[in-house]
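In: model this:
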Amino acid sequence: MFWFGLYMVTLNWGERYTDAGTASLVVGVGPVLAAILAAVVLKEGMPAKLLAGLVVAFGGTAIVGFASHQGESTVGGVALCLLAAAGYAVGMVSQKPVLRHATALQATTFGCAVGAIACLPFAGQLVDDVATAPASATWSVVYLGLLPTALAFYTWAYALSRTPAGVLGATTYVVPVIVIGLSWLLLDEVPAMLALAGGALCLAGIGVTRLRSGKGN
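Out: Sure thing, here's the model as predicted:
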């Protein structure tokens, strides 16, 4: 419900009413919320290096968002993106204990099925949209469902079963860096120096969360 229903729907809905920079900034709150929930609910604690890394990485995301800010954003759009961030946090923390009893493939498969059931109220609109949309748009949605959703969430679940939720959540701050690189490579969109600086901060923050602590660790 939270991963494949609430998060997916509110993120796409919110991005219709916010520019890309603002959306990435607001959704970037998700890993911070996940780390807090993991510390409280899963008793993972909040190590200083994790907290410091989250702060640095979120700062980098904020800079990237500011550098890519274009157009206007509505209050409703921002609220939907914030709701998506909350859905991300709750979904990830809830999935962690499930993976003690199910494989990553099982958790992802059932998650997709439950998300599909939760989205059934949109089925009528889907039929109408498919009937009128160009084939390229339909195949693009199929691609989004198979790779960035099914495959990505499977590999995520696999990693989550072997990594603390708070630490793994922090790694999602590498996404703005990948987006900058792919936009530069595939779309010939030369990033601003501010965006590059923000990307470097994201990587630095992730590096901080991965620092080893204690002798022999």
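In: drop to CA atoms for contacts and neighbour counts, all remaining ones
Out: Fine.
In: packing partners for the strand or helix carrying residue 52?
Out: Using DSSP states H and E, residue 52 sits in helix 48-67. Counting contacts by 3 or more CA pairs under 8 Å, 6 or more residues apart in numbering; DSSP states H and E, helix 48-67 is packed against helix 20-27, helix 165-170, helix 193-209.
In: buried residues in it?
Out: 49-67 (16 or more other CA atoms under 10 Å).
In: And this one, please, so the two structures can be compared:
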Amino acid sequence: MTRSRATLIGFTAILLWALLALFTVGTAPVPPLQLNAMCFGLGGLIGLGWTAATGQIAAFRALPLPAFLLGTLGLFGYHALYFAALRAAPAAEAGLIAYLWPLLIVLFSGLLPGERLRPAHLLGAILGFSGAALIILGGSGSYDPQNLTGYLLALACALTWSGYSVLSRRFAQVPTAAVTLFCLVTALLSLLLHLALETTVWPQGRTGWGAVLALGLGPVGLAFYTWDIGVKRGDIQLLGVASYAAPLLSTLALVLCGIAPASGKLIMAAALIAGGALLAARASLRAARADRAPQAQPPA
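Out: Here you go, the predicted model:
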């Protein structure tokens, strides 16, 4: 597979994740852990069929335990928090806060060996969190206490996925087939916790069941596999920059479907979050180009 083709495959994950909030709203009133179990069960079955068809089942036995734990906790933790956030706060606002993860990935990467945090990274962080603060404070210095829990859950989402993504660099050699195991174990953990903590509520009508199916096949299914291919075989820097479009696309989908109003506050918050992330990404790309540039030889 060529680098450009792998990058294009990775782009599909970003487009699918832009529909995550829209489909999640459609699954109400299914509780978060139950929704996690249903969606990841579907996503795991997709991967199981693909893994069996390509003869990669044996890869499960060679999976390092740290990689297994990181993948399972990353997928389970992020989506359990995400679904809970969208149940506890307005979908557009909670979704935008959760989409701080691209910016946090850039910032956390500065802590990795060989990486350096630059002033533009810090400025991007300030802009991004200004957007999140605008949502929480409503632009008036106060917030609705009823939504605070959802906002905090959304922030925990961003921290969880960014931490998972940065730490995943330690396991670049782990095959994409491992994502199947992450999904299946996440589904099982979610089911056990659901039975212990939640009351089962099934989706309502064709819309509810269709939204669950769409989540399991797309944003909480196929997207993980295509993203894994993209970041391991494609242009990861380009994919990182492109991922900053996800919160804007997600908000646009909610507005177009009449779920969120096209308010000035929401548009400004989206611009701040995306603009801050793009600024930080630009600094990272410049640093990468500088590192790859041949060093000038001293005169003889």
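In: Once they're superposed, what TM-score comes out?
Out: Laid over one another, the chains give 0.72 as their TM-score (TM-score structural alignment, normalised by the length of the first structure), with 211 aligned residues with a CA RMSD of 3.8 Å.
In: still on that earlier bit, now find how far off-centre the helix holding residue 52 of the first structure is within its chain.
Out: 14 Å (CA atoms, centre = their mean, to the nearest Å).
In: Report the inter-axis angle for that helix versus helix 193-209.
Out: Using axes from the mean of the first three to the mean of the last three CA atoms, to 10 degrees, one finds that helix 48-67 of the first structure and helix 193-209 are set 170 degrees apart in direction.
In: Give me the residues contacting the lengthiest helix in the first structure.
Out: Ranked by residue count and defined by DSSP state H, the top helix of the first structure is helix 75-98. The contact list for helix 75-98 of the first structure, computed with CA atoms under 8 Å, 6 or more residues apart in numbering, reads 1-3, 6-11, 13-18, 22-23, 26-31, 33-35, 37-38, 41-42, 107, 157, 160-161, 165.
In: before we move on, what about stretch 127-141 of the second structure?
Out: Contacts for stretch 127-141 of the second structure (CA under 8 Å, 6+ apart): 93, 96-97, 100, 103, 142-144, 148, 151, 265-266, 268-277.
In: Out of those residues, which end up buried?
Out: 93, 96-97, 100, 103, 148, 151, 266, 269-277.
In: Need the counterpart of residue 151 of the first structure in the second structure.
Out: Residue pairing (TM-score structural alignment): residue 151 of the first structure is matched to residue 222 of the second structure.
In: can you pull the contacts of that match?
Out: Contacts of residue 222 of the second structure by CA under 8 Å, 6+ apart are 13, 43, 46.
In: Let me have the residues you listed in JSON lines, extended by distance to residue 195 of the second structure and neighbour count.
Out: Listed next are the contacts of residue 222 of the second structure as JSON lines, based on distance: CA to CA, whole Å; neighbours: other CA atoms under 10 Å:
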{"residue": "13", "distance to residue 195 of the second structure": "30", "neighbour count": "25"}
{"residue": "43", "distance to residue 195 of the second structure": "20", "neighbour count": "29"}
{"residue": "46", "distance to residue 195 of the second structure": "24", "neighbour count": "18"}
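In: What about those, which are in helices?
Out: Reading helices off the contacts of residue 222 of the second structure with DSSP H, I get 13, 43, 46.
In: before we move on, the earlier item: show me the contacts of helix 75-98 of the first structure that map onto helices.
Out: Per DSSP H, the contacts of helix 75-98 of the first structure map to helices at 8-11, 13-15, 22-23, 26-27, 30-31, 33-35, 37-38, 41, 107, 157, 160, 165.
In: Just the buried ones out of those residues, please.
Out: Buried among these (16+ other CA under 10 Å): 8-11, 13-15, 22-23, 26-27, 30-31, 33-35, 37-38, 107, 157, 160, 165.
In: What is the burial count for residue 293 of the second structure?
Out: 9 (other CA atoms under 10 Å).
In: repeat for residue 134 of the first structure
Out: 10.
In: Nearest residue to the middle of the first structure?
Out: residue 172 (6.3 Å; CA atoms, centre = their mean).
In: which SS class is residue 216 of the first structure?
Out: coil (DSSP: H, G, I helix; E, B strand; the rest coil).
In: Check the gap between it and residue 156 of the first structure for me.
Out: For residue 216 of the first structure, the distance to residue 156 of the first structure equals 28 Å [CA to CA, to the nearest Å].
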